[in-house]
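1. Below are the sequence and a predicted model for it; my questions follow.
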Amino acid sequence: MKPSLLLLTMLLSGAAVASTNTTVYPMTDMTLANVGTIHIGAPLTELSKNGQQLKIEISGVQPAGNNQVIFLGAKQRIVLATLNADGVKALKTGKAFTDAYGNQWHSVTLTAQIPNQVTAQQQQLWTEAAQLKDRSCSVCHAAPVPTQMSVNAWPSVVKSMGGRTDLTQAQLQLLTSYYQYNAIHK
């Protein structure tokens, strides 16, 4: 199912309507002028809803010296958002910590207004991604399962294989997110 058809199906079924302070997930990458890009499947906390706009909070971590990317965790380098200058200015920096390798990190949160193109059921995204994987990856080889690699290995694998397919950038991002969120978390 294409992302736009998935969105329409969810809207008609009521699945895209989330209540306040629940976790919701973007159904596509969202590029916002005042933030940057929030990536498909990123966990967001819905703070309030006003018509077709949601006020959300995204929480994650950033390595010292890189304030343009919000990661899910220091060990789990899933990119939740890539920020522009306005997004960087809107960041709230939290507690600093050091990872097992001596790298400095800090927690961050960002509050933003986004279109109500979210789902409360992340699994719906992964179902679509698994179908896409089964159709596309298995043309040349056995379709890999997410637990074959670590969360940090999947982006480069999907990127290298994606060039050999007719998948769109949106489909490749969906696959990357699917593999990362369902990978081995070491």
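-> All right, it came through fine.
2. CA atoms for contacts and neighbours, from now on please.
-> Noted.
3. okay, now Thr93: neighbour count?
-> Under the neighbour criterion other CA atoms under 10 Å, Thr93 is assigned a count of 15.
4. Now do the contacts for it.
-> For Thr93, the residues meeting the contact criterion (CA atoms under 8 Å, 6 or more residues apart in numbering) are 106-109.
5. which among those residues end up buried?
-> Among the contacts of Thr93, those classed as buried by 16 or more other CA atoms under 10 Å are 106-108.
6. ok, of those, which one's closest to Thr20?
-> Closest to Thr20 out of the buried ones among the contacts of Thr93 is Val108 (20.8 Å), distances taken as CA to CA.
7. here comes the other one, which I'd like you to weigh against the first:
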Amino acid sequence: MLARVFAVSALLCASVFAAQYAEVVKPLYADATSGKVIGKLLPTAEVEVLKEEGNRVLVSISGYQDAGKPAIYFVAGKRILNAGFDGKAGVEFKKLGSVVVNGVTYDKVSATAWTDKSNLTSDVAPLYAKAKDLFSQNCSMCHGLHPEKEFSANQWPSMFKSMAGRTGIDKNDYQLVIEYLQKNAKDMQ
């Protein structure tokens, strides 16, 4: 009986602390009750849910930081944002290590912040499928569809933004499509 209690308890903890992915651009807060936004979590960014309080969750966001800038990137050397913070918000970044890419040192970091528990999912695949569909259906109306591997991760945001206004893609989905394109760019594995 005691083993069953531990198994159920472990299962409940695993579901609360499992990896989650942002479905949309989500506001980040300093605490569970604050209305002041201190940053943004980007679509497809992976977070670990640490705690739940009311309609908010405390999440841990990991990635790479360039010279102490208040942003966490998906990989070192690419401008693929996981989260961006207000530089005056006092967010504490925990350094986990560092790497050098093209002569620039990037710190592997993690930070915690609160966000609403809505629009988080445990499966990133449907987000990528939606983004790919939006890209395929809308970005070939005026010209041939550019392959995802045609541009680098750092080139895709400006390429997409320069043409996105001419598509049927809702502005709320722009960042989802950009994240998909960047993560499937020619310089990504």
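-> Right, received. Where do you want to start? As the structure is a computational prediction, the values presented were derived from the model and not from experiment.
8. And the TM-score between them?
-> In this superposition the chains share a TM-score of 0.78, using TM-score structural alignment, normalised by the length of structure 1; 167 aligned residues with a CA RMSD of 2.2 Å.
9. Now do the contacts for the most centrally placed residue in structure 2.
-> Centroid check for structure 2 by CA atoms, centre = their mean gives Ala45 as the closest residue, at 2.1 Å. By CA under 8 Å, 6+ apart, the residues touching Ala45 of structure 2 are 21-22, 74, 81-83.
10. SS state for the residue mapped onto it from structure 1?
-> Under the alignment defined by TM-score structural alignment, Ala45 of structure 2 corresponds to Ala42 in structure 1. What DSSP: H, G, I helix; E, B strand; the rest coil gives for Ala42 of structure 1 is coil.
11. hmm, back to that, now structure 2: which of the contacts of Thr93 of structure 1 match?
-> Among the contacts of Thr93 of structure 1, the ones whose aligned partners also stay in contact in structure 2 (both residues aligned by TM-score structural alignment, their matches' CA atoms under 8 Å) are 106-109.
12. Quick check: which element contains the residue of structure 2 sitting at the aligned position of Leu174 of structure 1?
-> Residue pairing (TM-score structural alignment): Leu174 of structure 1 is matched to Leu176 of structure 2. Secondary structure from DSSP states H and E places Leu176 of structure 2 in helix 174-183.
13. could I get the kept ones among the contacts of Thr93 of structure 1 as JSON lines with secondary structure?
-> Shown next, in JSON lines, are these (three-state DSSP):
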{"residue": "His106", "secondary structure": "strand"}
{"residue": "Ser107", "secondary structure": "strand"}
{"residue": "Val108", "secondary structure": "strand"}
{"residue": "Thr109", "secondary structure": "strand"}
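14. Tell me where the longest helix sits in structure 1.
-> Ranked by residue count, the top helix of structure 1 under DSSP state H comes out as helix 122-136.
15. which part of structure 2 lines up with that helix?
-> Taking TM-score structural alignment as the measure, structure 2 aligns residues 124-138 with helix 122-136 of structure 1.
16. quick revisit: so after the longest helix of structure 1, what's the next helix or strand?
-> Sequence order places helix 154-162 as the next helix or strand after helix 122-136 of structure 1, per DSSP H and E.
17. Which secondary structure elements does that next one sit against?
-> For helix 154-162 of structure 1, the helices and strands in contact under the criterion 3 or more CA pairs under 8 Å, 6 or more residues apart in numbering; DSSP states H and E are helix 169-181.
18. The helix it packs on vs structure 2, mean deviation?
-> With mean CA distance after the TM-score superposition for structure 1, helix 169-181 of structure 1 departs from structure 2 by a mean of 1.3 Å once superposed.
19. circling back to that earlier point, show me which pair in the contacts of Thr93 of structure 1 is furthest apart.
-> Longest span within the contacts of Thr93 of structure 1, CA to CA: His106 and Thr109, 10.2 Å.
20. For those two, list the residues in contact with both.
-> Residues touching both His106 of structure 1 and Thr109 (CA under 8 Å, 6+ apart): 93-94.
21. wait, what's in contact with the closest residue to the residue nearest to the centre of structure 2 other than its chain neighbours?
-> Leaving aside its chain neighbours, Ala45 of structure 2 sits nearest to Asn82 (4.9 Å; criterion: CA to CA, 6 or more residues apart in numbering). With contacts taken as CA under 8 Å, 6+ apart, Asn82 of structure 2 has the following neighbours: 41-46, 61-63, 71-74.
22. Specify the residue positioned farthest from the middle of structure 1.
-> Distance from the C-alpha centroid of structure 1, by CA atoms, centre = their mean, peaks at Cys140 (27.0 Å).
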